[in-house]
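Participant: turn this into a model:
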Amino acid sequence: MQLSLLNLSYNEDNSSLDIFNIPNLEKAETLRKLAASMQSTIDQKKNPTIGNQRATKRRKTIAQGIIQEGIELEIIQSWLFAIAQMWEIGNIPPILRGISRKSQVEVLFRISKSGETSQKVQEILEGEYYQDWVKSLSRAGLNTLGEIISAITEIQQVVKPEAIDTTKQQLNKLELEIIGMKSGDFFPTPKPVCQRLVQLADIQANWRILEPSAGSGNIAEYITKTYSNVQLEVVEVNYNLRQILELKGFNLVGKNFLEFNPSHLYNACIMNPPFCELVEHIYQAWKLIISGGVLVSVVPESVFFNRKYQSFKEWIQSNNSYVELVDKDAFLSSNNPTNVATRIVKIIKP
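Facilitator: Coordinates of the predicted model:
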């Protein structure tokens, strides 16, 4: 089966034959269900388990490819939702009325992605490998190159690329690049630890909160998802991590935390500081908290038995701190896993 080049654009005069363009809720619901059924696959691909395994170049490359597949499926899903809405409203162009399957929309998307010109699209569809595409579109009443191009154009006029699509791709790429990152004592905080840090902070409405050395934003994300009515500010020195924080929309107010000198103090500092500069970071955070404010931090277990931390341990104990053990395997689930034993320390400033 070959596509015809006799009609390179859909004849808009055909629309005059379609006097009654009325909604069809049954067709709308069918397409909407097809789109919704894609969600679990999209979620799995955009968060591949391979991305949480020990970092290697091969695994990063594979994970990036899987995430890109998820992004593309999300676009196909948006096309299905758009056609469903056209049916629901009753303004669907005749050229799209034969579409009834997800595979047909997927073919249109693949063609839009790979075909830069009409000639290129024709070359693709004349290839033996793509004859299943041709058959699928034929069942949708799209038999000529012009009809296929017109169908794609009609969908793209409704579903325009959003800036967030580019943002998501940049974010996914950067987050894969930091897996296994060795510089800067970087061990992202696992979700259960984030949850416990935030619980212990006992956050109140309208608090001003600081996360020093925010990394890729795990703690910050948990704070914002749990408390929408706080003012969260973050600091991070690493360039790639700063890019990630900016793409996630956090209020990045400083680079090197040890040189950070804000014009205001905070109700809380919630942190997982670099252990190589642990003491310096916690003392700096302590300076930036108001009287009655709270500091909650992850610290290594060695603080409580290594002689080099003797003065720091005494400082913690002298401030009526609360200390609890973290599960010994907690940080093995981090994107950069480590078996370092940790505790959480909470101190309220007098």
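Participant: please count neighbours and contacts with C-alpha atoms only from this point.
Facilitator: Noted.
Participant: please enumerate the helices of the stretch 51-200 of the chain.
Facilitator: 57-89, 102-114, 118-126, 131-139, 145-158, 163-177, 191-201 (DSSP state H, counting those that start in this stretch).
Participant: I'd like to check the angle between the third one and helix 131-139, please.
Facilitator: I take that to be helix 118-126. Angle, helix 118-126 to helix 131-139, by axes from the mean of the first three to the mean of the last three Cα atoms, to 10 degrees: 100 degrees.
Participant: now swap in the longest one and tell me
Facilitator: Note on geometry: by the same axes, to 10 degrees, helix 57-89 and helix 131-139 are set 10 degrees apart in direction.
Participant: for helix 57-89, buried residues please.
Facilitator: Residues 59-60, 63-88 are the ones in helix 57-89 that count as buried (16 or more other Cα atoms under 10 Å).
Participant: how about this one, so we can line them up?
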Amino acid sequence: MKAAVYSRPAKPLVIPVRRRRDFEALPKAAPVEIVAVDKATECHVTPPEVAARMVGYLDCIGDYQTLEPSAGTGNLSRALLAAGHSRYELTQVERHHRLASGLYQFGAVINRCFLEYAAEARGKVQFLNVVMNPPFSEVRKHVAAALSLMGRNGHDESPCLVALVPVTFRHPSAEELETLPSDTFATAKVHTKIIRIR
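Facilitator: Just a heads-up that it's a prediction; the model follows:
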């Protein structure tokens, strides 16, 4: 073979490249919010589909004073807003500082123990609706405290409480709406049900 075959061209080889500008801009990826729940909080996060069903069991949605005790990560609050409830009529109580800081986007937040708040607020406020997933170890105290804050508050409709509770919970006025599977919560195998008290 001739040596000239292996020689480089006299001028550098240039390939013209045109820059294309007709590509659509890629949407910015929103960061996924990771909420780490401390074991000490006894916070069993209500799955979104369960929260939506719980809100559906309330008798009225809209401009009604509504209480979400032990609001946790806000799944019940999200479900309330998605159903058309007013964020200006929603009061959320959460004692865990970090969890409470993420709840302001949904409505008013009271950062303290719900039982303490209920003891002070009794007779001063009335909530037509309560939707709750209380700590299971003190479920009776939390449900009783929530009931003590309920009232018509000038509305014709009757007060309504919907709660996710252990299957062992009993209340003379409770209507059992559904029993949930034992794998409802990712962090605990608990037998639970949804009740309504009017």
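Participant: circling back to that earlier point, need the helices of the stretch 51-200 of structure 1 in JSON lines (columns: distance to Leu252 of structure 1).
Facilitator: Formatted as JSON lines, those follow (distance: least, Cα to Cα, whole Å):
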{"stretch": "helix 57-89", "distance to Leu252 of structure 1": "26"}
{"stretch": "helix 102-114", "distance to Leu252 of structure 1": "35"}
{"stretch": "helix 118-126", "distance to Leu252 of structure 1": "45"}
{"stretch": "helix 131-139", "distance to Leu252 of structure 1": "47"}
{"stretch": "helix 145-158", "distance to Leu252 of structure 1": "35"}
{"stretch": "helix 163-177", "distance to Leu252 of structure 1": "16"}
{"stretch": "helix 191-201", "distance to Leu252 of structure 1": "19"}
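Participant: quick one: which of these is nearest Phe331 of structure 1?
Facilitator: helix 191-201 (8.6 Å; Cα to Cα).
Participant: which bit of structure 2 covers the closest one?
Facilitator: On structure 2, the counterpart of helix 191-201 of structure 1 by TM-score structural alignment is residues 48-58.
Participant: what lines up with Arg140 of structure 2 in structure 1?
Facilitator: By TM-score structural alignment, Arg140 of structure 2 lines up with Val279.
Participant: mean deviation (superposed) between the host helix or strand of that match and structure 2, please.
Facilitator: Element membership for Val279 of structure 1 (DSSP states H and E) is helix 278-287. Superposed on structure 2, helix 278-287 of structure 1 shows a mean distance of 0.4 Å to its aligned residues (mean Cα distance after the TM-score superposition for structure 1).
Participant: mind listing what's buried along that helix?
Facilitator: Judged by neighbour count using 16+ other Cα under 10 Å, the buried positions of helix 278-287 of structure 1 are Leu278, Val279, Glu280, His281, Ile282, Gln284, Ala285, Trp286.
Participant: tell me who's in contact with Thr46 of structure 2.
Facilitator: Asn75, Leu76, Asn133, Phe185 (Cα atoms under 8 Å, 6 or more residues apart in numbering).
Participant: now Val326 of structure 1, nearest residue through space, not along the chain?
Facilitator: Distances taken as Cα to Cα, 6 or more residues apart in numbering put Arg343 closest to Val326 of structure 1, at 5.0 Å, once the chain neighbours are dropped.
Participant: now do the SS call for that neighbour.
Facilitator: Following DSSP: H, G, I helix; E, B strand; the rest coil, we place Arg343 of structure 1 in the strand state.
Participant: now do the strands in structure 2.
Facilitator: Using DSSP state E, the strands found in structure 2 span residues 66-69, 90-93, 108-110, 129-132, 160-166, 174-180, 192-197.
Participant: which strands and helices lie in contact with the fourth one?
Facilitator: If I follow you right, that is strand 129-132 of structure 2. Contacts defined by 3 or more Cα pairs under 8 Å, 6 or more residues apart in numbering; DSSP states H and E place strand 129-132 of structure 2 against strand 66-69, strand 160-166.
Participant: wait, isn't Glu175 of structure 2 in contact with Ile197?
Facilitator: Yes - Glu175 of structure 2 lies in contact with Ile197 (Cα atoms under 8 Å); the separation is 6.2 Å.
Participant: what about those two, which has more around it?
Facilitator: The neighbour comparison of Glu175 of structure 2 against Ile197 (other Cα atoms under 10 Å) goes to Ile197, with 18 against 14.
Participant: contacts only, for the counterpart of that one in structure 1.
Facilitator: In structure 1, Ile197 of structure 2 lines up with Ile347, judged by TM-score structural alignment. Shown in contact with Ile347 of structure 1 (Cα under 8 Å, 6+ apart): Val294, Leu295, Val296, Ile316, Asn319, Asn320, Ser321, Tyr322.
Participant: contacts for stretch 260-272 of structure 1?
Facilitator: Residues from elsewhere that reach stretch 260-272 of structure 1 (Cα under 8 Å, 6+ apart): 189, 197-198, 201, 203, 207-214, 219, 254, 285, 288-290, 292-299.
Participant: which positions within it qualify as buried?
Facilitator: So for stretch 260-272 of structure 1, counting by 16+ other Cα under 10 Å, buried means Leu265, Tyr266, Asn267, Ala268, Cys269, Ile270, Met271, Asn272.
Participant: same check, this time on stretch 240-252 of structure 1
Facilitator: Across stretch 240-252 of structure 1, burial judged by 16+ other Cα under 10 Å covers Asn240, Leu241, Arg242, Gln243, Ile244, Leu245, Lys248, Phe250, Leu252.
Participant: just those now: which is nearest Glu154 of structure 1?
Facilitator: Lys248 (32.0 Å).
Participant: follow-up on the earlier one: I'd like the strands of structure 2 written out as CSV, with distance to Ala36 of structure 2 added.
Facilitator: Formatted as CSV, these follow (distance: least, Cα to Cα, whole Å):
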stretch, distance to Ala36 of structure 2
strand 66-69, 19
strand 90-93, 19
strand 108-110, 19
strand 129-132, 20
strand 160-166, 21
strand 174-180, 24
strand 192-197, 23
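Participant: among the ones you listed, which comes closest to Lys28 of structure 2?
Facilitator: Per Cα to Cα, nearest to Lys28 of structure 2 of those: strand 108-110, 30.1 Å.
Participant: superposed on structure 1, what's the mean shift for that closest one?
Facilitator: Overlaying structure 1 shows strand 108-110 of structure 2 at a mean distance of 1.4 Å from the equivalent residues (mean Cα distance after the TM-score superposition for structure 1).
Participant: compute the inter-axis angle for the helix holding Val279 of structure 1 and strand 342-348.
Facilitator: 20 degrees.
Participant: report the angle between helix 278-287 of structure 1 and strand 289-300.
Facilitator: Using the same axes, to 10 degrees: helix 278-287 of structure 1 against strand 289-300 is 160 degrees.
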